[in-house]
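Asker: after the sequence you'll find the predicted model.
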Amino acid sequence: MPFTQVEHVQDEFMRQSRSRVFFGAALLATIAGYVNVVMLSFFAVPVSHMSGAVSHLGINLAAVELADVMLAAAIVAGFFLGALLSGLVLRDTQFKMKRRYGFLLILESGLLTLTMFLALRGANATVPLAAMACGLQNAMASSYRGLTLRTTHVTGIVTDLGALLGNRIRGRQISSWKFGLLFSVLVAFFLGGLAGAMVLVFLQMWALSLVALLCLILGLLVLMVSS
């Protein structure tokens, strides 16, 4: 199928499903932003993206700080295992709504709940489990209608927004829904982080219970409406 025809099919689909797609992507980004801020505030390491964890790994190796090396490595391993599990369940990197997403959201809810209780007990596995939940979510919709779509970090989102805008300025026709989808994910991640910081003040690590419950509800809804 010619590229222009593919673009036309994608645009037609988005006209019919825009609100559902935008809402779902923004909601997942909100969850990730929230979880990352809660964990970052308590443990001073990010769990929703791996750039910081890998950088910490290099710094700690250079300083021969073995305890910190193990923590950074565990975060990367946890995120990787979450993405691996998502790939095993979905068997596809293209987002298509189906019941398997419901199971993964319920699993994410369980991981966040376990993270919360382990954090309250001061257990060492807390941070890698949160990273695993984020890796699981991030791999759920790694590409959508020609866009690389990540819901747990915004480096790629900001990059794509800049590249698309540059293309538009140079005269290339860019579908407006692509800007809208990427921008909504960016704003949602920020607002999720802001909400996480505010709720954390009152609930401490119990703050994770809210997003765990949200993932559970979303998972059950997906199971009910998907074939």
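Answerer: Thanks, I have it.

Asker: CA atoms for contacts and neighbours, from now on please.
Answerer: Fine.

Asker: how far out from the middle of the chain is stretch 116-123?
Answerer: 22 Å (CA atoms, centre = their mean, to the nearest Å).

Asker: for that stretch, which outside residues touch it?
Answerer: The contact list for stretch 116-123 (CA atoms under 8 Å, 6 or more residues apart in numbering) reads N124, A125, T126, M205, W206, L208, S209.

Asker: tally of neighbours for the last one?
Answerer: Using other CA atoms under 10 Å as the criterion, S209 is surrounded by 18 other residues.

Asker: is it located within a helix, as I assumed?
Answerer: Yes: the assignment for S209 by DSSP: H, G, I helix; E, B strand; the rest coil puts it in a helix.

Asker: that one: what's it in contact with?
Answerer: L112, T113, M116 are the contacts of S209 under CA under 8 Å, 6+ apart.

Asker: nearest residue to the second one other than its sequence neighbours?
Answerer: The shortest distance from T113 to any non-neighbouring residue, by CA to CA, 6 or more residues apart in numbering, is to A212 (5.9 Å).

Asker: where does the residue nearest the centre of the chain land in three-state SS?
Answerer: In the chain, the centroid-proximal residue (CA atoms, centre = their mean) is T152; its distance is 2.5 Å. For T152, the assignment made with three-state DSSP gives coil.

Asker: on that earlier part again, adding distance to R168, neighbour count and secondary structure, write the contacts of S209 out as TSV.
Answerer: What follows is these, written out as TSV (distance: CA to CA, whole Å; neighbours: other CA atoms under 10 Å; DSSP: H, G, I helix; E, B strand; the rest coil):
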residue	distance to R168	neighbour count	secondary structure
L112	40	27	helix
T113	44	21	helix
M116	44	24	helix
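
Asker: adding another structure so you can compare the two:
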Amino acid sequence: MLVAPSRSPGSDAVLATILAAIAGAANAGGFFALGQYTSHMTGYLAALADNIAIANLWIAVISALAVSAFVAGAGFSAILINWARGYAVRQQYALPMVVQGALLACFSMGGLLTGEVGRIFSLACLCFIMGMQNATITKISGARIRTTHATGMLTDIGIEMGRAAYGRLRPGCGVACDRHKMRILLQLVGAFLLGGIFGAIGFGLVGFLFSIPLAAALIALGLPDLLKLSAIPRWS
């Protein structure tokens, strides 16, 4: 139901909540493992600009790599979903979930790589996964939900709070808080925060290996439907 091609607002909300928790855990874990928050593209763009300005080219390259990996992940998710719509419609959302899980399992091996090479690989891998996840839930929900974009969710919460306050100040004006939207937003932010707490604890205790249960959760979401895949890919 959660990755079925026929969607409902309820299934979108449940799936988004699960993904937000996983994103929060991976984001916090990325900080403990790499010293970087990998869902925060605004910060990477700012770092890119700042370090170009002061000619700190190595940090600028790392920032550009993180942004490029995130964008590439979003693009790859769109490719998978659109390909599946043509060849395996029932698996169009299951496929990117399983791929994300497989990549997160690869990220768990990042601890085996030492030095700067291992750190760069892990950073690019996690940013790619974040881009994939954000694009996947964006496509699934019709651009209504994004699970790694906490800034946007908090902005929307502020807007709804402002609408509620204005409606109370001017009764009968027709402006009111969208309670359903507010509940979903608070649910997603709470899931991201809770996932971050568990991610920080988990990565602090076992390091990269904590991403294995996160990978297993993503694979479990999509694999049952993917096993029903009957269409044979035909590239033309």
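Answerer: Structure's in. What do you need? Computed from a predicted structure; not experimentally measured.

Asker: show me what secondary structure element comes after the lengthiest helix in the first structure.
Answerer: Scanning the first structure for the helix with the most residues, using DSSP state H, yields helix 3-43. Per DSSP states H and E, helix 3-43 of the first structure leads on to helix 51-62 as the next helix or strand towards the C-terminus.

Asker: average distance between that following helix and the second structure?
Answerer: Overlaying the second structure shows helix 51-62 of the first structure at a mean distance of 1.5 Å from the equivalent residues (mean CA distance after the TM-score superposition for the first structure).

Asker: by contact count, what packs against that helix?
Answerer: Judged by 3 or more CA pairs under 8 Å, 6 or more residues apart in numbering; DSSP states H and E, helix 51-62 of the first structure is in contact with helix 66-90.

Asker: now for the helix it packs on, which elements pack on it?
Answerer: Counting by 3+ CA pairs under 8 Å, 6+ apart, helix 66-90 of the first structure packs on helix 51-62, helix 99-121, helix 126-138.

Asker: change it to 7 Å
Answerer: On a contact count with 3 or more CA pairs under 7 Å, 6 or more residues apart in numbering; DSSP states H and E, helix 66-90 of the first structure meets helix 51-62, helix 126-138.

Asker: buried deepest among those, which one?
Answerer: Per residue and on average, the most neighbours among those fall to helix 126-138, with a mean of 28 (mean count of other CA atoms under 10 Å).

Asker: equivalent range in the second structure for that one?
Answerer: Using TM-score structural alignment, the residues of the second structure aligned to helix 126-138 of the first structure are 122-134.

Asker: what's the mean gap between that stretch and the aligned bit of the first structure?
Answerer: For stretch 122-134 of the second structure, the mean deviation from the first structure after alignment is 0.5 Å (mean CA distance after the TM-score superposition for the first structure).

Asker: how far does that stretch sit from its chain's centre?
Answerer: The answer for stretch 122-134 of the second structure is 8 Å, by CA atoms, centre = their mean.

Asker: please apply the same query to stretch 65-77 of the second structure.
Answerer: Worked out by CA atoms, centre = their mean, stretch 65-77 of the second structure lies 11 Å from the chain centre.

Asker: and it, what's buried?
Answerer: Buried residues in stretch 65-77 of the second structure, counting neighbours by 16 or more other CA atoms under 10 Å, are found at 65-77.

Asker: which bit of the first structure covers that stretch?
Answerer: Going by TM-score structural alignment: stretch 65-77 of the second structure matches residues 74-86.

Asker: cool, stretch 98-106 of the second structure as well?
Answerer: Against the first structure, stretch 98-106 of the second structure falls on residues 106-114 (TM-score structural alignment).

Asker: what's the mean distance for that stretch versus the second structure?
Answerer: Relative to the second structure, stretch 106-114 of the first structure is 1.0 Å off (mean CA distance after the TM-score superposition for the first structure).

Asker: name the residues that touch that stretch?
Answerer: L129, A130, A133, L208, S209, A212, L213, C215, L216, G219 (CA atoms under 7 Å, 6 or more residues apart in numbering).
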